[in-house]
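[1] whatever this is, show me its structure:
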Amino acid sequence: MSQRVLITAGASGVGRAMAEAFAARGARVWVADVDGAALDTCPDGWGRSLVDVADEAAMAAMFDEIRRGWGGLDVLCANAGIAGPTAPVEGVTLDDWRACIAVNLDGAFLAAKYAAPMMKSQGAGAMILTSSTAGQYGYPNRSPYAAAKWGVIGLTKTLAMELGAYGVRANAICPGAVEGLRMEGVLQREAAAKGMTRDQVYAGYAAGTSMGRFIEARDVAEMAVFLASDAARLVSGQVIAVDGHTVNPDPRP
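    You can find the predicted model right below:
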């Protein structure tokens, strides 16, 4: 039987790359996203839900729909996230802090909360949570994002401990700087805050990796496919960076 895969923030960016990678291997794919226009571009064969991952009622309703439609869930990719503000800690408002935590951490928690009963009843499943290298090292001027992504790692390790006895695995992927629109926004904001050009900030991030470059969404997607596969059947509670090997997490030149 083909895998049943739910991907939050699955209509664009890294999530879309995950959805396409799973679909290419014959999986049944369901994408959740807050962007209706992006959802409209998804293939007809995919399940789709317009949902805010921080809205518990909406998440519960989506999982009920998945249960009715599929009867269960084999793979959860809790991928939804926002960049949050780019500012020193004293310049971050509490509202901006809470908004970043809500999507990045609350959203992962709610996805795991509602996926767990289905996977436990099956005696199998794989949860893949998207953290970040910011959740391993911290980043200057990104305190809400880094705090949320550290939280995702703690959640992942706890899920692995809670669910392992039921045959359910949980792992976190930590992408580095990913080429795309979201990282482009970070680059532009940091450039403005530091009085630098966008290219100077980009070079600082790239120079912080041993491979000297950003990664692409497909690199993260391929890791997700591996972690959901039988080849990773005893891989759980792990935090795996896909980042070109970060050697200096501080992107300042």
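
[2] going forward, measure contacts and count neighbours with C-alpha atoms only.
    OK.

[3] and residue 249, what does it touch?
    133-134, 137-139, 205, 208 (Cα atoms under 8 Å, 6 or more residues apart in numbering).

[4] and it, which of the three is it?
    coil (DSSP: H, G, I helix; E, B strand; the rest coil).

[5] same thing with residue 140?
    With three-state DSSP as the criterion, residue 140 reads coil.

[6] second input sequence below; structure requested for side-by-side comparison:
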Amino acid sequence: MDLAIEGLRVLVTAGANGIGRGIVEAFLAEGARVFTCDVDEVGLSTLPAGVGHRMADVADRVQVASLVEDAVAYLGGLDVLVNNAGIAGPTGRVEEIAPEDWDRCIEVCLTSQFNCARLAVPHLRASTNPSIINLSSAAGQFGFALRSPYSAAKWGVIGFTKSLAIELGDAGIRVNAILPGLVAGDRQRRVLEAKAQQRGMPFAEVEKAAFSYVSIKDYVTPQQLADQILFLCSPRGRTISGQAIAVDGDTRMLA
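    This next block holds a predicted model:
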């Protein structure tokens, strides 16, 4: 299927590794022009040729201002913002969570999306095919024991997405949220390992328990997430906005 996104100008946050890298490489493969950022300098140095990039912590508004300025200059404008940056946050009971760990999780997983969107929207208004993709999570639909900061942030992403979709609809800017579930990769493994340690259980048992809540007993891949995002950002996705789209094997609840 020709998605007709060749030349699309795309900014992806946290694109050096994992889901973000998968998104960057998928857009690049379809002929889009891509700029990304990350806090991982080594990861940025291994990006494919042609991907513009810079170091940036998107929880820092000064750094975000420079990021958007550099991205627009490199790309010659902006058609798509993918708010991918996020962290797992602490694992533990609410009384065990340090306030600074709560704050950092909310800042990176939720507030960073505001930081980027507020500066990107004026440029998106000039685009003929503008869209914003916000990464939420299956944890944005269900309570998530021992992961309350992460779950709270990801619920907030959905509210932010739906509000922006209404607010920006008259400018033709689509805004959607993607809700990954169990995503293959090091980050998911670290999350499950932290939960196994917290509960004093073997990793294999925790992983099996996680799959018990998913109808398709398997991980989602970054490529599968990227495929959905590319469709939403293509002209074929023009009528889709304000949606929280699960790409998670039908997660029913989280342990």
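
[7] TM-score for the pair, please.
    The TM-score (TM-score structural alignment, normalised by the length of structure 1) is 0.96; 250 aligned residues with a Cα RMSD of 1.1 Å.

[8] quick one on the thing from earlier: got CSV for the contacts of residue 249 of structure 1, with neighbour count, secondary structure and distance to residue 44 of structure 1 too?
    What follows is the contacts of residue 249 of structure 1, written out as CSV (neighbours: other Cα atoms under 10 Å; DSSP: H, G, I helix; E, B strand; the rest coil; distance: Cα to Cα, whole Å):
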residue, neighbour count, secondary structure, distance to residue 44 of structure 1
133, 24, coil, 34
134, 23, helix, 35
137, 14, helix, 40
138, 18, coil, 40
139, 18, coil, 39
205, 23, helix, 38
208, 22, coil, 41
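
[9] any chance of the residues you listed in TSV, plus distance to residue 227 of structure 1?
    Below are these laid out as TSV (distance: Cα to Cα, whole Å):
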residue	distance to residue 227 of structure 1
133	18
134	21
137	23
138	25
139	26
205	27
208	26
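
[10] tell me where the stretch 51-200 of structure 2 has strands.
    52-55, 80-83, 131-135, 174-180 (DSSP state E, counting those that start in this stretch).

[11] between the ones you listed, which one is nearest to residue 9 of structure 2?
    For the strands of the stretch 51-200 of structure 2, the distance to residue 9 of structure 2 is smallest for strand 80-83, at 6.3 Å, taking Cα to Cα.

[12] list the helices and strands that closest one packs on?
    Counting contacts by 3 or more Cα pairs under 8 Å, 6 or more residues apart in numbering; DSSP states H and E, strand 80-83 of structure 2 packs against strand 9-12, helix 112-124, strand 131-135.

[13] so which bit of structure 1 is it matched to?
    Mapped onto structure 1 using TM-score structural alignment, strand 80-83 of structure 2 covers residues 75-78.

[14] residues near the alignment partner in structure 1 of residue 121 of structure 2, how many?
    Mapped onto structure 1 by TM-score structural alignment, residue 121 of structure 2 lines up with residue 116. Look at residue 116 of structure 1: counted by other Cα atoms under 10 Å, it has 23 neighbours.

[15] nearest to residue 247 of structure 2, out of the helices and strands packed on strand 80-83 of structure 2?
    strand 131-135 (10.9 Å).

[16] what stretch of structure 1 does the closest one fall on?
    Counting by TM-score structural alignment, strand 131-135 of structure 2 sits on residues 126-130 of structure 1.

[17] which stretches in structure 1 count as helices?
    With DSSP state H, the ranges of helices along structure 1 come out as 13-24, 36-40, 56-70, 94-101, 107-122, 134-137, 143-163, 181-194, 198-207, 217-227.

[18] let me have the ones you listed in CSV, extended by distance to residue 239 of structure 1.
    Below are these laid out as CSV (distance: least, Cα to Cα, whole Å):
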stretch, distance to residue 239 of structure 1
helix 13-24, 17
helix 36-40, 29
helix 56-70, 25
helix 94-101, 20
helix 107-122, 15
helix 134-137, 9
helix 143-163, 7
helix 181-194, 21
helix 198-207, 21
helix 217-227, 11
